[in-house]
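1. prediction below, plus the sequence it came from.
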Amino acid sequence: MESGEDATGRHRLHLRPDTLRDAAPATLHLLPCEVLASRPAPVERFFTPAIRQRADGLEVSFRGRTLRGEEVVVPPGLAGYVMEADEKAEVLTGLGRKHKSRVEDDGEGQTRPEPLERGFDRCIGATASFDRFHLWGLETIPGPDAKVHAPVPED
C-alpha cells in the first residue's frame, strides 16, 4: 500500500474550480459496452449517431447492433461535468509544493493549508459540461433501475 493510501485503495480528490468556468458544452452518449483500454480515442470517428425517434423511445445503430435509449436531463439545480485527472497538477502537488488542500482547523471557522500526499491526493478538473445525455441499452431502453436514474436526495 502506498504512503497515504487507505486500506480500501481510495484517494482524496481535489477539484480545480477554475476548470468549471471554462468547461465547454459536450454531447454525451452512455453506451452499453466496455472498452478495455485507458487512453484517448477518436470516438466521434466510430460513433456519429443518426438518432431516430420511435413511438416508444430513441433508436440508433452501432456497429450493426440496434441500441434503444432515451435522453436524460440533469435535474434542476445540478450541473454535469466530464472530469479528468490532472496529471501535471498531481506531479506538482505530489510533494506538496505548489497546490495546497484546505482543512478545517479547531472549529472556529479557520482553515490551514495541508500539504498534499503523493499516492493519496489526486487533482481533477472539468474538461466538458453537460445538462443532458443519451442513455442507450442494447436492443431495449434501460429501465428505471439503471444506475444513472438514481433519485436525487431532496433538501
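-> Good, I have the coordinates.
2. rest of the way, CA atoms for contacts and neighbours
-> Will do.
3. burial of the residue lying closest to Gly80 once chain neighbours are set aside, as a residue count?
-> Leaving out its chain neighbours, the residue that sits closest to Gly80 by CA to CA, 6 or more residues apart in numbering is Phe130, at 5.0 Å. Phe130 sits with 17 neighbouring residues when counted by other CA atoms under 10 Å.
4. for Phe130, what are its contacts?
-> Phe130 is in contact with Pro25, Ala26, Thr27, Leu28, Ala79, Gly80, Tyr81, Val82, counting by CA atoms under 8 Å, 6 or more residues apart in numbering.
5. list buried members of these by neighbour count.
-> Neighbour counting over the contacts of Phe130 (16 or more other CA atoms under 10 Å) leaves Leu28, Gly80, Tyr81, Val82 as the buried ones.
6. got a markdown table for these, with secondary structure too?
-> Below are the buried ones among the contacts of Phe130 laid out as a markdown table (DSSP: H, G, I helix; E, B strand; the rest coil):
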| residue | secondary structure |
| --- | --- |
| Leu28 | coil |
| Gly80 | strand |
| Tyr81 | strand |
| Val82 | strand |
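7. use this one as the comparison:
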Amino acid sequence: MTTLLRFQSLTNEISSQLHFMPAEIQHNGSANVKSYFESNIRRESDNKVTASLRGRPLHGTKFDLPSGYTGVVFNETKKPVTEEEDRELTATHSFDSFHYWNLDREPSHGDKLHQALTWIDIAKALHSPVDASITDSQGSLKSEVSM
C-alpha cells in the first residue's frame, strides 16, 4: 500500500483555533466548535486553559510549532476498501499553533505529544555540523577522543 500526499490545494491557513482532543469523535465534517466548545474555554493563566467535553473536565495549553515548521491538516477523500489499495490524502489547511487537551490532568512535559515536539530540537542539535573550535576547560582545542 502506498500513501499519496497531495499539497496543491494547501492555500488555507486555519483562521480559528485548532484543538487536539483526547477523544474519538465519530463525525467527519464541519462542526460549530466556536459556539459549542470555544465559548466554554476558561483561561487559567498565560497558556493554561480549562473546558469540558460532554461533562468531562479538560485541561489544555497552547502549543506553538517550532520555528521553521508548519502543521498540515489532511483529508482522505477516498478511503481504501482493502489494505492493498493506495491511500490518497489531500492537504486542506496549514497551522502554526494549536491547543492540546488532556482529560482530568494538566498537560505536562511527560505527555507523548510534548516529548515528540521536544525531539525536533534534539534532532536538530544532533544532526547539525560540529564546530571545529570546541575547546576543553583549559582553552586548548580537543583533537582526540579517548576511550
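-> Cool, got the structure. Since the model is a prediction, treat every value here as computed from it, not as a measurement.
8. on that earlier part again, and the residue nearest to Gly80 of structure 1, how far is that from Pro113 of structure 1?
-> According to CA to CA, to the nearest Å, Phe130 of structure 1 stands 32 Å off from Pro113 of structure 1.
9. I'd say His99 of structure 2 and Gln17 touch.
-> Yes. Using CA atoms under 8 Å, His99 of structure 2 is in contact with Gln17, at 7.3 Å.
10. in what helix or strand does the closest residue to Glu76 of structure 2 other than its chain neighbours lie?
-> Excluding the flanking residues, the one nearest Glu76 of structure 2 by CA to CA, 6+ apart is Leu89, at 4.6 Å. Assigned by DSSP states H and E, Leu89 of structure 2 belongs to strand 87-95.
11. which parts of structure 2 are helices?
-> For structure 2, applying DSSP state H gives helices covering 33-36, 112-127.
12. quick one, what contacts Asn102 of structure 2?
-> Counting by CA under 8 Å, 6+ apart, Asn102 of structure 2 touches Met21, Pro22, Leu58, His59, Gly60.
13. just put those residues in TSV and tack on distance to Leu126 of structure 2 and neighbour count.
-> Formatted as TSV, the contacts of Asn102 of structure 2 follow (distance: CA to CA, whole Å; neighbours: other CA atoms under 10 Å):
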residue	distance to Leu126 of structure 2	neighbour count
Met21	31	15
Pro22	32	12
Leu58	35	21
His59	33	21
Gly60	30	26
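14. let's see which of these end up in strands.
-> Secondary structure defined by DSSP state E assigns Leu58, His59, Gly60 of these to strands.
15. pretty sure the first one is touching Pro107, no?
-> No. Distance between Leu58 of structure 2 and Pro107: 9.7 Å, which falls outside the contact criterion (CA under 8 Å).
16. which residues are in contact with each of those two?
-> Residues touching both Leu58 of structure 2 and Pro107 (CA under 8 Å, 6+ apart): Trp101.
17. now stretch 91-105 of structure 2, how far from the chain's geometric center?
-> Chain-centre distance of stretch 91-105 of structure 2: 6 Å, with CA atoms, centre = their mean, to the nearest Å.
18. that stretch corresponds to what range in structure 1?
-> Aligned using TM-score structural alignment, stretch 91-105 of structure 2 spans residues 126-140 in structure 1.
19. where do the strands sit along structure 2?
-> Going by DSSP E, structure 2 shows strands at 3-6, 12-13, 19-20, 42-43, 48-53, 56-64, 71-78, 87-95, 97-103.
20. out of the helices of structure 2, nearest to Arg43 of structure 2?
-> helix 33-36 (15.4 Å; CA to CA).
21. go through the closest one and flag the buried ones.
-> Result for helix 33-36 of structure 2 [16+ other CA under 10 Å]: no buried residues.
22. so how far is that helix from its chain's centroid?
-> The answer for helix 33-36 of structure 2 is 22 Å, by CA atoms, centre = their mean.
23. before we move on, what about stretch 129-148 of structure 1?
-> On CA atoms, centre = their mean, the centre of stretch 129-148 of structure 1 falls 15 Å from that of its chain.
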